[in-house]
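Visitor: With the sequence up front, the predicted model follows.
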Amino acid sequence: MQRRAFVHALGASLATGPWASRVMGSPRRLNRIGLELYSVRDAMGRDPDGTLAAVRAMGYTDVELLWSFGNFGRTTEQVRAALDHEGLRAPSAHVSPTVVLVGWERSLAIAHRLGHEYLIVPSFTPDTARSLDDWREWADRFNAAGAAARRAGIWLAFHNEADHMTPIDGTVPYDVFVQRTDPTVVRHQLDVGNMIMGGGDP
């Protein structure tokens, strides 16, 4: 059977078969939809309150905060008030890797105040040499910090970048990191675009 004929036949069977109501039925409306504030970071830097209002007006219900940008100069209480004013939730935030190393318990308390379920680290400290042993060391740090986070009811997660797919001594360091982290205490925010750009295979 030619490819075009096969596709037509498949479409017809889906439209008339017992599963047609599931395939052809009305799409379900999402109750909540979120936006990474990184995508509007310039606007947030100029006018945080106005930008959050615009985000809410567009229909977004959730945002991912940027602790790594210092929450654009706002204190924890100012951020909390702005979220409440717009009726937004912030289930997650991107944070600097130093947060894991210094004052972690304090950061977990702040995360609770802001309603976070996840604190997500997208990179390591600049002094990291990026050897495979460095990746293993960071995995161990994540496991320890992640265990503390779970006790506080929060998840620690890691966000992959494109260069995390670049092999070191023939081994993809991100794979080493994932294999060494404990899935019961550490989550991974998979950025498929970054992975593909880095030559990885989602």
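Guide: Great, that's in hand. Numbers count the residues shown, from 1 in each chain.
Visitor: Only C-alpha atoms from now on, for both contacts and neighbour counts.
Guide: Fine.
Visitor: Let me see the ranges of the helices in this structure.
Guide: With DSSP state H as the definition, the chain shows helices at residue ranges 3-16, 20-24, 41-46, 48-57, 76-86, 98-101, 104-113, 132-151, 173-180, 192-197.
Visitor: Residues touching the second one, excluding its own?
Guide: Defining contact as Cα atoms under 8 Å, 6 or more residues apart in numbering, one finds that helix 20-24 is touched by 14, 15.
Visitor: give me the number of residues near residue 194?
Guide: Using other Cα atoms under 10 Å, the number of residues around residue 194 comes to 18.
Visitor: Tell me the spatial nearest neighbour of it, not counting adjacent residues.
Guide: On the basis of Cα to Cα, 6 or more residues apart in numbering, the spatially nearest residue to residue 194 that is not a chain neighbour turns out to be residue 162, at 4.4 Å.
Visitor: these two touch, right, the one you found and residue 195?
Guide: Yes: counting by Cα atoms under 8 Å, residue 162 does reach residue 195; the two are 5.4 Å apart.
Visitor: Which of these two has more residues huddled nearby?
Guide: Shown here are residue 162 and residue 195; by other Cα under 10 Å, residue 195 has more neighbours (20 against 16).
Visitor: list the contacts for that one?
Guide: With Cα under 8 Å, 6+ apart as the criterion, the residues that contact residue 195 are 160, 161, 162, 164, 165, 201, 202.
Visitor: Distance check, it against residue 164.
Guide: According to Cα to Cα, to the nearest Å, residue 195 stands 8 Å off from residue 164.
Visitor: Same check on residue 108?
Guide: When Cα to Cα is applied, the distance between residue 108 and residue 164 equals 26 Å.
Visitor: what about versus this one:
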Amino acid sequence: MHTRRSFLKTSALYSAGILAAPAIPSFLSAGPVIGLQLYTVRDFMAKDPKGTLAKVAQIGYNSLEGATYNDGKENFYGMDPKTFAGVLKNNGLVMRSCHYRLGEDSSGATLTNGEYKGTILHDWDKAVADAHSLGLQYMICAWLSPKERGGLDHYKKMAAEFNVAGEKCKKAGIQFCHHNHDFEFDPQSGKSGYEVLLSETDPQLVKMELDLYWATKAGKDPVKLFDAHPGRFPLWHLKDMDNTPKHSFTEVGSGTVDFKRIFAAKAKAGMKYFFVEQDQCPGSPFDSITKSITYIRQNLV
């Protein structure tokens, strides 16, 4: 983990403009900003990231959220920030945010020199510097492994760590957020871990990327969350829930989530960007994201 001295040095570079982020390119295709979380096409990104990004752009997505960085290699799909930025620009794409891990255990992260590199708790300074170089606006805590969840006291400890991570992001002109699943809403002694994260973090340093599917599955009304914490939810994940006992993932507009009602409250939420994400698809994920973007264009933007 970097020292305070190294962090202050990096912060000075930001302030001096030495680590200037590249200008965000104009979209090659006109139209509303519609985002995709690349986890949806993760298998294809692993095999052919350039070809996959070209196909995503051809379908009509122009805004992206990355799904990987902290794999021990600390890069974006096998590319350094400059190379990856060039691929994005060539396809008229903007990567606005990326997902990262907390780094308390090895789930989803590779151990390097005794640390889970590229995570919030390990080598975060480099992760922030690379995000800044790529021009990211948001860095997101993506998922908490079972070992990283714990009780309410552990969530309080995590909130303090999020504040530190958020302060480092702020110095680089980046907003730190947390992306939920359903387990954060599990009640513990009359309170949930999600409530602790909301109450114990600085609202300016730590905001939320609300996953509408997982919040709904946990029995929470997104609109009521917006009412209780206005302006705290700049990012959303759009995924739908099918009308079966399993409540499985399905394409946006094909299930039971009332997206029109939720979008009507976007100003209260403080929503800036949204990203389609479908963890599991019945066939080709490209077919699923095409179906989702068609509904979004016709009904939500």
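Guide: Looks like it came in fine. Keep in mind the model is a prediction, meaning the values are calculated, not measured.
Visitor: how about the helices of structure 1 in JSON lines, adding distance to residue 70 of structure 1?
Guide: Listed next are the helices of structure 1 as JSON lines, based on distance: least, Cα to Cα, whole Å:
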{"stretch": "helix 3-16", "distance to residue 70 of structure 1": "51"}
{"stretch": "helix 20-24", "distance to residue 70 of structure 1": "45"}
{"stretch": "helix 41-46", "distance to residue 70 of structure 1": "10"}
{"stretch": "helix 48-57", "distance to residue 70 of structure 1": "12"}
{"stretch": "helix 76-86", "distance to residue 70 of structure 1": "10"}
{"stretch": "helix 98-101", "distance to residue 70 of structure 1": "12"}
{"stretch": "helix 104-113", "distance to residue 70 of structure 1": "13"}
{"stretch": "helix 132-151", "distance to residue 70 of structure 1": "21"}
{"stretch": "helix 173-180", "distance to residue 70 of structure 1": "27"}
{"stretch": "helix 192-197", "distance to residue 70 of structure 1": "24"}
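Visitor: sorry, back to before: quick check on residue 108 and residue 164 of structure 1: which one has the bigger neighbour count.
Guide: Residue environment comparison for residue 108 of structure 1 versus residue 164 gives the larger neighbour count to residue 108, 25 against 22, counting by other Cα under 10 Å.
Visitor: Looking at structure 2, name the residue matched to that one.
Guide: Alignment note (TM-score structural alignment): residue 108 of structure 1 maps to residue 128 of structure 2.
Visitor: wait, isn't its match in contact with residue 172?
Guide: Yes: here residue 128 of structure 2 reaches residue 172: they are 7.2 Å apart, a contact under Cα under 8 Å.
Visitor: Out of the helices of structure 1, which gets nearest to residue 33 of structure 1?
Guide: helix 48-57 (10.3 Å; Cα to Cα).
Visitor: what about stretch 102-120 of structure 1, how long is it end to end?
Guide: With Cα to Cα applied, stretch 102-120 of structure 1 spans 15 Å between its terminal residues.
Visitor: what comes into contact with that stretch?
Guide: Stretch 102-120 of structure 1 is contacted from outside by 76, 79-80, 89-95, 99, 145, 148-149, 152-159, 189, using Cα under 8 Å, 6+ apart.
Visitor: and with 10 Å instead?
Guide: Stretch 102-120 of structure 1 is contacted by residues 64-67, 76-77, 79-81, 83-84, 89-100, 145-146, 148-150, 152-159, 186-189 when judged by Cα atoms under 10 Å, 6 or more residues apart in numbering.
Visitor: if I line the two up, what does residue 176 of structure 1 land on in structure 2?
Guide: Under the alignment (TM-score structural alignment), residue 176 of structure 1 pairs with residue 196 of structure 2.
Visitor: burial measure for the residue mapped onto residue 212 of structure 2 from structure 1, as a count.
Guide: When structure 1 is aligned by TM-score structural alignment, residue 212 of structure 2 is paired with residue 192. For residue 192 of structure 1, the tally of surrounding residues (other Cα under 10 Å) stands at 15.
Visitor: who's in contact with residue 192 of structure 1?
Guide: Here residue 192 of structure 1 is in contact with 160, 161, 162, 198, 200, 201, 202 (criterion: Cα under 10 Å, 6+ apart).
Visitor: Give the aligned equivalent of residue 84 of structure 2 in structure 1.
Guide: Alignment note: residue 84 of structure 2 maps to residue 79 in structure 1; criterion TM-score structural alignment.
Visitor: all strands in the stretch 151-300 of structure 2, in order from the N-terminus.
Guide: For the stretch 151-300 of structure 2, strands defined by DSSP state E, counting those that start in this stretch occupy the ranges 175-179, 187-188, 191-192, 206-211, 235-238, 240-241, 249-250, 273-276.
Visitor: now those as JSON lines including distance to residue 286 of structure 2?
Guide: Formatted as JSON lines, those follow (distance: least, Cα to Cα, whole Å):
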{"stretch": "strand 175-179", "distance to residue 286 of structure 2": "24"}
{"stretch": "strand 187-188", "distance to residue 286 of structure 2": "37"}
{"stretch": "strand 191-192", "distance to residue 286 of structure 2": "36"}
{"stretch": "strand 206-211", "distance to residue 286 of structure 2": "21"}
{"stretch": "strand 235-238", "distance to residue 286 of structure 2": "16"}
{"stretch": "strand 240-241", "distance to residue 286 of structure 2": "16"}
{"stretch": "strand 249-250", "distance to residue 286 of structure 2": "13"}
{"stretch": "strand 273-276", "distance to residue 286 of structure 2": "12"}
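Visitor: Matching residue 175 of structure 2 against structure 1, which residue comes up?
Guide: Under the alignment defined by TM-score structural alignment, residue 175 of structure 2 is paired with residue 155 of structure 1.
Visitor: Kindly tell me how buried the closest residue to its match other than its chain neighbours is, as a neighbour count.
Guide: Beyond its immediate neighbours in the sequence, the residue positioned closest to residue 155 of structure 1 (Cα to Cα, 6+ apart) is residue 118, lying 4.7 Å away. Residue neighbour count, defined by other Cα under 10 Å, stands at 25 for residue 118 of structure 1.
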